[in-house]
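>>> fold the following.
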Amino acid sequence: MLDANLKAQLKAYLEKVTQPFEIVASLDNGAKSTELKTLLEEIASMSDKITLRTDGDDARTPSFSLNRIDGNISLRFAGIPMGHEFTSLVLALLQVGGHPSKLGQEVIEQISNLQGKMHFETYFSLSCQNCPDVVQALNLMAVLNPNISHVAIDGALFQDEVEERQVMSVPMVFLNGEMFAQGRMDVEEILAKVDTGSVEREAAKMNEKDPFEVLVIGGGPAGAAASIYSARKGIRTGVAAERFGGQVLDTMSIENFISVKETEGPKLVRAMEEHVRDYDIDVMNLQTASRLIPAAEEGGLHTVEFESGASLKAKTVIISTGARWREMNVPGEQEYRTRGVAYCPHCDGPLYKGKDVAVIGGGNSGVEAAIDLAGLVKHVTLLEFADTLRADEVLQRKLKSLPNVTVIKSAMTTEVIGDGSKVTGLIYQDRTTEESHTINLDGIFVQIGLLPNTEWLKDTVALSKHGEIEIDARCATNIPGIFAAGDVTTVPYKQIVIAMGEGSKASLSAFDHLIRS
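The predicted structure is shown next:
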């Protein structure tokens, strides 16, 4: 089940286990149960503190729980946690075995003090790069608080549940049987939803902070680079981000980040955050900016207000709020979002195995999505608004070689249709003949580019007709002391490496502004 290299690494990790625990497997006669049993036997053989039992009676098979001998922990995997979830399994083994987490003491106490029974169920897919963050967060909460239980469920293995509960996008989390959340979340985000009052407490703390010399809004590649460059100058630096990492967290494969042959978005974000936290930088996560109030006079303090009710002041501000997936903005899209309308083919593709789907968009992202999905689903229909595809020629050749892909050009999607609970198809207009056509579908993957996160900046900094922040060669906006960097700006070519360079440049420009002021 595990190759020699993986076994050696896992055995080294399991040497950190300090408390005995048992793995209790619930199995049937199927091939997947046999596969899971082999994996669990290999794990148990690596540590004398781990005992394996195969007499579990959970209704979901194959599945297994991790139970501390002298504790009260309810943590279960339904399925075989390999792929992206193998790290979740390793962390769960360590944490149930007594190895401490890297969470701050304040967060650990917040989890431990949560009251009331909370039973979480998370549906994931093994190809989803966002799912492990949710699974690992809820597993850790179950380890730290006996009132919390968690089961992580591989949607591809439990299709009946997926259909019954209409799980059409992962990660999807249920709390005590009711829909709780969908999409990537970390511990702080989950706590903000279950711990009433935490948002207000954090806002009150932020309101008491002294003014920053450089305040970075946004925690993607541009924001991370800007904050590091500022901190290295020895000036008081803060970062307020809606979610640290931004769009990179949703990026599956990165192969053009110079000096790193291949990596994944979440892995790169973890490295960025570790680098940022190596410096004396005040990181404030889960903070969505709502208003910018420029200084009344040059040399004064700028103010940034947040949806949480907090506000921060700074001598200079670097805006790096990035961009988000562009939506089709047609009837039915919002109604069926996460119920057939999806934006991440890597995450949600396995849920549509054997079904008919559409991809909207003929650029690199759309064609790559269609190629990936073709290996999972029954049939892919790719719709492109223009009369030609915009993807690289090598991708187009690969797409044309696939027998279960249909490409429709000059197609304008006009409506998403469904039965009230899930997507059943879409309507598009042929832009050449102006005739309308209906396609019966189970899922729609939207891949039509990005939209800058600048709604909160209207009537302050100058924006282009596309909503991007207009900047000069030094990343300066039209307002002295306010700079911008990355995908949120007019800089061409939205790439991670370019965003990092622009963030560094914005920081150096802000420092230059400070010393000249």
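>>> only C-alpha atoms from now on, for both contacts and neighbour counts.
Noted.
>>> now do the helices in the protein.
Assigned by DSSP state H, the chain shows helices spanning 4-14, 31-44, 86-96, 105-112, 131-144, 159-164, 187-194, 198-207, 221-232, 265-277, 345-348, 364-374, 393-400, 496-516.
>>> this one as well, want them side by side:
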Amino acid sequence: MLDANIKEQLKPTFSNLKSGVELVVFAGDDTKSKELLALAKDMAELSPLVSFSEGTDADERRPTLQVKAENADSSIRFSGVPMGHEFTSLILAVLHSGGHPMKVEPELIEQVRTIKGEFKFETFISLTCQNCPDVVQALNMMAVINPNISHVMIDGSVFPEEADSRKVMAVPTVFLNGEVFTQGRTSFAEIVNKIDSGASARQAESLNEKEPYEMLVVGGGPAGASAAIYSARKGIRTGIVTAKFGGQVLDTVGIENFISVKKTEGPKLVAHLEEHVKDYAVDVMRDQMASKIVAAEQVGGLISVELENGAVLKSRSIVLSTGARWREINVPGEKEYLGKGVAYCPHCDGPLFKGKRVAVVGGGNSGIEAAIDLAGLVGHVTVLEFGDTLRADAVLVRKAESLPNITIIKNAATTEITGDGDKVNAIHYTDRTNDESKTVELEGIFVQIGLIPNTEFLKDDIELSQHGEIIIDNRGATNVPGVFAAGDATTVPFKQIIIAMGAGSTAALGAFDYMIRSSAPAEEVSDAA
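Next up is the predicted model:
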């Protein structure tokens, strides 16, 4: 199952084990079971602390691999064959079960250890989903830390009947004690805070006690990471407050235009960004959403950032790098069927629609790329484009038009998404050439119509463009003294990772220059100008 190269790479990795780990395989006679048996046997050969056995529990899904710690009462299972993006999840589960330290803040580990109650988590995934491993790995670690927490990863393509019966139409979908708990990327801290009812109040109290920053970055995507690094290198007190580190890049599959790196993937780039930020004395406050910016003159000399949990952070300067999110169609049925057939990530959720009929709304690069990718999985793809021409690159259009199971409809104004209450069954549109209403029967809809800036909370405090973007000058400055901005949330004309990074450094340098000049004697400022 594992080739010689991977085995050689894993041997030194498994040398980090401090105690025994048993791999128990519950197998049937199917091909996937044979693959899982081979995988477990190969892994058991790599370390004397890893053993292999076959389980006999008739109630277990087959194939399932259980990771059993010798020195802990933990429950981690992989139903399916955890390869692809989930192979790392399996390796980490073995390492953590065998006593290798976790890369998690000690405060979070203690928080998990002291949570009371019984929590049985199940996560439906697809092996092509880049968001799924973060969730799987977080829940696996929680299962190692607290014996009252168990976790099962379930590959929806291996257990399609169960996925259908439980109405799973997006990944990752997490069930807690049999009920839907979350959908989509969810961080370790977010999961913990959601099951720990007193977490928000404790965090707000802790955040309120923090000393003022000299530069506070709001948002942890490429622009925010760049701004924080440039700020910290100046030797000033720097903080980042962010809902999730990495932003949109976490959901980006292939990156081939990041200069000097020929090809990488979003999560890998985010991991490198995070490691770079950690090299400096940056106070990173995760899983926190800003709700308001209060200018310095209103609060006695320092800018205030109010958070949704009630905490208030203060700083001499601010860099806003709140990024953007998928734009919605805003038609009846879209929100009602989100996760029930309506999706925004074809790479994540595409495998759940194998052999089925789907639509892609949007004829730009992202829409046509999605259609091409989906064509290899699903039965048929219908592309609905509002305009009279496709906006995608010509090479992508030619490829899409060459595929027999892609139909492209132009001048199509989507009007409604309908379903049976549990899942999508059709998309309705108006033919803009003759105002005729038409319907496409299907099982899935992927929305790919661009991005919208995350700036709603700023509309009363910062000047925004008609599109909701933060208006900035060539130094990243906004209309509020001391408040700068960078990245996809701003009026920069092109939304690219490398441009966001450059804009983040520009905003940080602009903010630093602002602080130098605003703290200098009046005559010196005049001379410098």
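>>> can you pull the TM-score for these?
The TM-score (TM-score structural alignment, normalised by the length of the first structure) is 0.99; 517 aligned residues with a C-alpha RMSD of 1.1 Å.
>>> ok so, going back, which one of the helices of the first structure lies closest to residue 23 of the first structure?
Nearest to residue 23 of the first structure among these is helix 31-44 (7.8 Å), distances taken as C-alpha to C-alpha.
>>> got TSV for the helices of the first structure, with mean neighbour count and distance to residue 426 of the first structure too?
As requested, the helices of the first structure are exported to TSV (neighbours: other C-alpha atoms under 10 Å; distance: least, C-alpha to C-alpha, whole Å):
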stretch	mean neighbour count	distance to residue 426 of the first structure
helix 4-14	14	45
helix 31-44	17	36
helix 86-96	20	37
helix 105-112	14	44
helix 131-144	25	28
helix 159-164	13	20
helix 187-194	16	34
helix 198-207	15	39
helix 221-232	27	36
helix 265-277	17	31
helix 345-348	24	18
helix 364-374	23	17
helix 393-400	14	22
helix 496-516	21	33
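>>> could I get the ones you listed as JSON lines with distance to residue 460 of the first structure?
Shown next, in JSON lines, are these (distance: least, C-alpha to C-alpha, whole Å):
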{"stretch": "helix 4-14", "distance to residue 460 of the first structure": "52"}
{"stretch": "helix 31-44", "distance to residue 460 of the first structure": "57"}
{"stretch": "helix 86-96", "distance to residue 460 of the first structure": "44"}
{"stretch": "helix 105-112", "distance to residue 460 of the first structure": "36"}
{"stretch": "helix 131-144", "distance to residue 460 of the first structure": "36"}
{"stretch": "helix 159-164", "distance to residue 460 of the first structure": "46"}
{"stretch": "helix 187-194", "distance to residue 460 of the first structure": "30"}
{"stretch": "helix 198-207", "distance to residue 460 of the first structure": "22"}
{"stretch": "helix 221-232", "distance to residue 460 of the first structure": "20"}
{"stretch": "helix 265-277", "distance to residue 460 of the first structure": "29"}
{"stretch": "helix 345-348", "distance to residue 460 of the first structure": "36"}
{"stretch": "helix 364-374", "distance to residue 460 of the first structure": "33"}
{"stretch": "helix 393-400", "distance to residue 460 of the first structure": "41"}
{"stretch": "helix 496-516", "distance to residue 460 of the first structure": "18"}
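>>> nearest to residue 248 of the first structure, of those helices?
helix 265-277 (4.9 Å).
>>> which other helices and strands contact that closest one?
Packing contacts for helix 265-277 of the first structure, counted by 3 or more C-alpha pairs under 8 Å, 6 or more residues apart in numbering; DSSP states H and E, involve helix 221-232.
>>> what's the mean distance for the helix it packs on versus the second structure?
Here helix 221-232 of the first structure, set against the second structure after superposition, deviates by a mean of 0.4 Å using mean C-alpha distance after the TM-score superposition for the first structure.
>>> in this structure residue 199 of the first structure contacts residue 190, no?
No: here residue 199 of the first structure does not reach residue 190: they are 11.6 Å apart, not a contact under C-alpha atoms under 8 Å.
>>> so what's residue 246 of the first structure closest to, chain neighbours aside?
Sequence neighbours aside, residue 220 is the residue nearest to residue 246 of the first structure in space, at 4.7 Å (criterion: C-alpha to C-alpha, 6 or more residues apart in numbering).
>>> pull the contacting residues for that neighbour.
Counting by C-alpha atoms under 8 Å, 6 or more residues apart in numbering, residue 220 of the first structure makes contact with 244, 245, 246, 247, 248, 320, 321, 322.
>>> spatially nearest residue to residue 56 of the first structure (excluding sequence neighbours)?
Nearest non-adjacent residue to residue 56 of the first structure, counting by C-alpha to C-alpha, 6+ apart: residue 26, 4.2 Å away.
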